[in-house]
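Enquirer: generate a structure from the sequence data that follows.
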Amino acid sequence: MTIRTRFAPSPTGLLHVGNARAALFNFLFARHHGGEFLLRIEDTDKERSTQKAVDVIFDGLAWMGIEADAEPVFQSARQDRHTEVALELLEKGQAYKCFCTPEELTAMREKAMAEKRPPRYDGTWRDRDPSEAPEGAPYVVRLKAPREGETVIKDLVQGEVRVANAEMDDLILLRSDGTPTYLHAVVVDDHDMEITHVMRGDDHLTNTFRQAMIYRAMGWDLPHFAHLPLIHGPDGAKLSKRHGAQSVVDFREEGYLPEALCNYLLRLGWGHGDAEVLSREEQIKLFDLDGV
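Expert: Below you'll find the predicted structure:
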């Protein structure tokens, strides 16, 4: 098996150092195992995605010496494929059409909060016949997620993590305008790109439980997941703009060398004995997830 990792940023802003570290870890892991490192631009948010942000991502990665092994994939170009898989799940009875109006969903949330329950979709249309809906009514396509048992992820960093399926609702695959949601598109793209290891921040762990349900509904093998510890600011909070320079471009413009930034980011959450300064060749030789 050829190990394949990916870095999949959204072009909605600058290349954050947290994202840059994720790219570095994915790149080094693939190189260490003789595999392939791929790049995917998740540009389905048409309102916020910009070409300027895409250029900044390419520029920042090139400056850091992080080179993909194939041409980048643009998620927006794959919408037909995302829709195809959602409709296949619908045909298989693994998904269904939900005709709830915005007002009904708001009332559902307010009722749950008043009863001190998490505001989740209650499955109103899960087992109803679509013919009961008004003719021509808009609908979303929702995954018919399992309600019994647990979803278990054997994470390569966090260990075994699990959640009761009753804690999760039926996630939306296709919006009422027919566009795919982010969580659905990512699963289809990772499967089609034959990604074997998904390495990303542990703020995505909740997403992983939901995405695992899509994999299983399609009968696809799950990739190996590794959720990395986040970078925090001096106050202990997740890194944000208020903590100062946070983009790769900022560090370059302040005169830092790419070798210095990469070495620093590598040592945030990974270590090898007392080694402090490592060349790129040494990084590739030594990097593996057991040091995270």
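
Enquirer: for the rest of this, base every contact and every neighbour count on C-alpha atoms.
Expert: Will do.

Enquirer: what helix or strand is the spatially closest residue to Leu38 that is not a sequence neighbour on?
Expert: Take Leu38 and drop its neighbours on the chain: the residue closest to it by Cα to Cα, 6 or more residues apart in numbering is Arg6, 4.5 Å away. In this structure, Arg6 is located in strand 4-7 according to DSSP states H and E.

Enquirer: can you name the element that comes right after that strand?
Expert: Downstream of strand 4-7, the next assigned helix or strand under DSSP H and E is helix 17-32.

Enquirer: show me what that next one packs onto, helices and strands only.
Expert: Packed against helix 17-32, as judged by 3 or more Cα pairs under 8 Å, 6 or more residues apart in numbering; DSSP states H and E, are the following elements: strand 4-7, strand 36-41, strand 197-201, helix 258-266, helix 280-286.

Enquirer: let's see it at 6 Å
Expert: Applying 3 or more Cα pairs under 6 Å, 6 or more residues apart in numbering; DSSP states H and E, one finds that helix 17-32 makes contact with strand 36-41, helix 280-286.

Enquirer: what angle separates it from strand 197-201?
Expert: Note on geometry: by axes from the mean of the first three to the mean of the last three Cα atoms, to 10 degrees, helix 17-32 and strand 197-201 are set 160 degrees apart in direction.

Enquirer: this one as well, want them side by side:
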Amino acid sequence: MGNISGAIVMTNLIQVGIDIGGTKMLTIAYQHSKIQARSQISTGKDFTAADAQTEIERFIHTLAAPPDGIGIAIPGLVDRAGVVIACDVLPNLVGWQPAIAFSSICPVKVVNDAQAALMKVVSELKPQTVAAVVMVGTGIGAAIYANGMVLSGANGWAGELGSIPIEGKTLDAQASGAAILAQLGIDANQSNALVGANDITALQSIERAGTSLGMGLAILINLLNPETIVLAGGTLQWRGYLAAAMQSTQRYSLPDLWASCRLEVSQHGGDLVGLGAASIAI
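Expert: Below is the predicted model of the structure:
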């Protein structure tokens, strides 16, 4: 477990936060407590470490001055040296060592995306609380904060919520954005069209996925008794998903634990992970 301060302080230094996800890479420059610049590109299964480095270098060259620190959030396992160990949604990032790649520019810190999001969330919570962040995108991950400490685990890999088995399949295989698309045999653009057309098969698939997520959230609630769970990620935007998840979470949680937990969607939207990554850059 690692200590973190009660509040994350953004300084006048230039902090770059990078959120690399299964469908997009968001890069932001944070200074004077505001986002000063931002860029977003598409990713996908074929996205490589070289692609990421090219975009980071391009973005840095657009800034008025070199950054004082870079924080990079990855949807997978990162070791304590900042090496990407495993990344199902972006397999070509495995083995990447950003701290070495950008050592001549500034210090670089690399963390799991849910842990990055947690850094932003806990800066807005009471220090002595129990909270979790759950990222729901191409895959599903979580990060946990308890009484002033981040529950990181023996290798820093605690929070792989998407890997828990529920009814014979992992939560990732049932509730993630990738799972919904795979079940329907379509891509994200096609799914939006189907939902817009009130396609029953698509809406039912989304609802089933949301119900499965709720089972996973109920496990967190029943095990940890958190005061707050913050949800973030693009899959939450699919019509019917969030409502099904909320109903399922309540159904499978112990009533007293459910009553003491606030379950909410992050107010920072798609910027949450990038802001968290920027906060750990210095």
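
Enquirer: can you give me the TM-score here?
Expert: Structural agreement between the overlaid chains, expressed as a TM-score with TM-score structural alignment, normalised by the length of the second structure, amounts to 0.29; 138 aligned residues with a Cα RMSD of 6.5 Å.

Enquirer: that older thread, got a list of what the residue nearest to Leu38 of the first structure touches?
Expert: Residues in contact with Arg6 of the first structure, defined by Cα atoms under 6 Å, 6 or more residues apart in numbering, are 37-39.

Enquirer: tell me the one of the residues you listed nearest Tyr96 of the first structure?
Expert: Proximity of the contacts of Arg6 of the first structure to Tyr96 of the first structure (Cα to Cα) peaks at Leu39, which lies at 32.2 Å.

Enquirer: wait, the closest one sits on Phe7?
Expert: Yes: with contact defined as Cα atoms under 6 Å, Leu39 of the first structure reaches Phe7; the gap is 5.1 Å.

Enquirer: which one of the two has more residues nearby?
Expert: It is Phe7, of Leu39 of the first structure and Phe7, that has more neighbours when counted by other Cα atoms under 10 Å, with 24 against 21.

Enquirer: what about that one, distance to Ile57 of the first structure?
Expert: Shown here: Phe7 of the first structure relative to Ile57 of the first structure, a distance of 11 Å by Cα to Cα, to the nearest Å.

Enquirer: now swap in Gln283 of the first structure and tell me
Expert: Between Gln283 of the first structure and Ile57 of the first structure the computed distance is 22 Å (Cα to Cα).

Enquirer: which one's more surrounded, these two?
Expert: Taking neighbours as other Cα under 10 Å, Gln283 of the first structure and Ile57 compare with Ile57 leading, 24 against 20.

Enquirer: and that one, what element?
Expert: Applying DSSP H and E, one finds Ile57 of the first structure within helix 51-64.

Enquirer: next secondary structure after that helix?
Expert: Scanning onward from helix 51-64 of the first structure (DSSP H and E), the first element met is strand 73-74.

Enquirer: elements contacting that next one?
Expert: So strand 73-74 of the first structure, by 3+ Cα pairs under 6 Å, 6+ apart, packs with strand 36-41.

Enquirer: show me what the strand it packs on packs onto, helices and strands only.
Expert: strand 4-7, helix 17-32, strand 73-74.

Enquirer: now with 10 Å?
Expert: Using 3 or more Cα pairs under 10 Å, 6 or more residues apart in numbering; DSSP states H and E, the elements in contact with strand 36-41 of the first structure are strand 4-7, helix 17-32, helix 51-64, strand 73-74, helix 182-192.
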